[in-house]
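Chemist: Quick one, fold the following:
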Amino acid sequence: MTRLLDPFEEIDRFLGNASRNQGVRMPMDAYEKDGTYTLKFDLAGADAEHVDLTVEHGLLTVTAERRHEADPADVNWLIRERPTGTHSRQVRLGDRLDAGNVSANYDAGVLTVTIPIRPESQPQKVQIDTRSREAIDA
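Modeler: Got it, this is the predicted structure:
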């Protein structure tokens, strides 16, 4: 049987899995509908009381802590990829968005953030004048 070598396996073993947790990103979906932006962050395993959302100077920051579970007695770990610790992700909000009216909901490990577009930034219908104008004689 041929065993494929993972070039980072020895490093991971040496660092005690610390390198696997660095660079962990929260998966996010984002879409716009009816003048509102919706962002959905996957935060599986994080309790709602360990999720923080802030908006400051046009920067939305999501921070979540996934606590380390107690190890079962006498186990031989084969793979341990589920990240623990505190992770965060930042999203820059454009000037079109109303950062003062952000709302959020957390359900089943998914944080849903909604941000309305500023009314003055939304497309507006402009009335076209159809009256004919007389030529200006000079």
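Chemist: hey, let's count contacts and neighbours off CA atoms from now on
Modeler: Fine.
Chemist: Report the separation between residue 10 and residue 31.
Modeler: 41 Å (C-alpha to C-alpha, to the nearest Å).
Chemist: likewise residue 82?
Modeler: Taking C-alpha to C-alpha, one finds residue 82 at 27 Å from residue 31.
Chemist: Residue 40 too?
Modeler: Residue 40 is 9 Å from residue 31, by C-alpha to C-alpha.
Chemist: which of these two has more neighbours?
Modeler: Remark: of residue 40 and residue 31, residue 40 carries more neighbours, 19 against 10, as counted by other C-alpha atoms under 10 Å.
Chemist: Here is a second sequence; please produce its structure as well for comparison:
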Amino acid sequence: MLRFDPFHDIDTVARQLLGEGTGTTRAPRFMPMDLFKVGDHYVLNADLPGVDPGSVDVSVDNGTLTLRAQRSSPSEEGVQWIASERFVGTFMRQLSLGDNVDADKISATYNNGVLSVTVPIADKAKPRRIEISGTSQPKTIEASSGN
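Modeler: You can find the predicted model right below:
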């Protein structure tokens, strides 16, 4: 009798993404991040635990924000791995920026394994109040009864 297990396929994909069974050839597959808007800017927080701050690079080119970081492998001479789940190598994430951001004022910090990138909204994209001009005398508009 065959039983349907909807989680089997999900487990298989998760194992492939996490590199299970790859021994010491652990390559990063993703960089988890949060992105939210607060006030007049966007904030991106990316988890990069164990990454040397000197290897973190944030760049903007032709409307694309690129985040790169490197986590080095510990010396493997004489090591017999029991479990090997932490990724090593280069992490990279790219995001398309819209026209409504000020790419020249993007800033970034790296603290406690979290890269925080602040992307300000361009002045031209910020909401603004439009002044209404008109005659100095009030106008009265009357509705007709249609009869």
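Chemist: TM-score of the superposition?
Modeler: Scored against TM-score structural alignment, normalised by the length of structure 1, the superposed chains reach a TM-score of 0.77; 125 aligned residues with a C-alpha RMSD of 2.8 Å.
Chemist: which residues in structure 2 does the strand or helix carrying residue 31 of structure 1 match up with?
Modeler: Here residue 31 of structure 1 sits within strand 28-33, counting by DSSP states H and E. Matched against structure 2 by TM-score structural alignment, strand 28-33 of structure 1 falls on residues 33-38.
Chemist: Quick check: the helix or strand following the strand holding residue 31 of structure 1 compared with structure 2, mean distance?
Modeler: Per DSSP H and E, the first helix or strand lying C-terminal to strand 28-33 of structure 1 is strand 36-42. Compared with structure 2 after fitting, strand 36-42 of structure 1 deviates on average by 0.5 Å (mean C-alpha distance after the TM-score superposition for structure 1).
Chemist: now the helices for structure 1?
Modeler: 9-15, 18-21 (DSSP state H).
Chemist: hmm, back to that, which residues sit against the match of strand 28-33 of structure 1?
Modeler: With C-alpha atoms under 8 Å, 6 or more residues apart in numbering as the test, stretch 33-38 of structure 2 has contacts from 42, 43, 44, 45, 46, 47.
Chemist: need the residues you listed in JSON lines with distance to residue 113 of structure 2, can you?
Modeler: Converted to JSON lines, the contacts of stretch 33-38 of structure 2 look like this (distance: C-alpha to C-alpha, whole Å):
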{"residue": "42", "distance to residue 113 of structure 2": "20"}
{"residue": "43", "distance to residue 113 of structure 2": "16"}
{"residue": "44", "distance to residue 113 of structure 2": "14"}
{"residue": "45", "distance to residue 113 of structure 2": "10"}
{"residue": "46", "distance to residue 113 of structure 2": "8"}
{"residue": "47", "distance to residue 113 of structure 2": "6"}
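Chemist: Surely residue 37 of structure 1 and residue 118 touch.
Modeler: No - using C-alpha atoms under 8 Å, residue 37 of structure 1 makes no contact with residue 118, being 10.9 Å away.
Chemist: Now residue 114 of structure 2: closest residue in space that isn't a chain neighbour?
Modeler: Once flanking residues are discounted, residue 114 of structure 2 sits nearest to residue 47: 4.8 Å by C-alpha to C-alpha, 6 or more residues apart in numbering.
Chemist: From residue 105 of structure 2, how far out is that neighbour?
Modeler: Counting by C-alpha to C-alpha, the gap from residue 47 of structure 2 to residue 105 of structure 2 is 22 Å.
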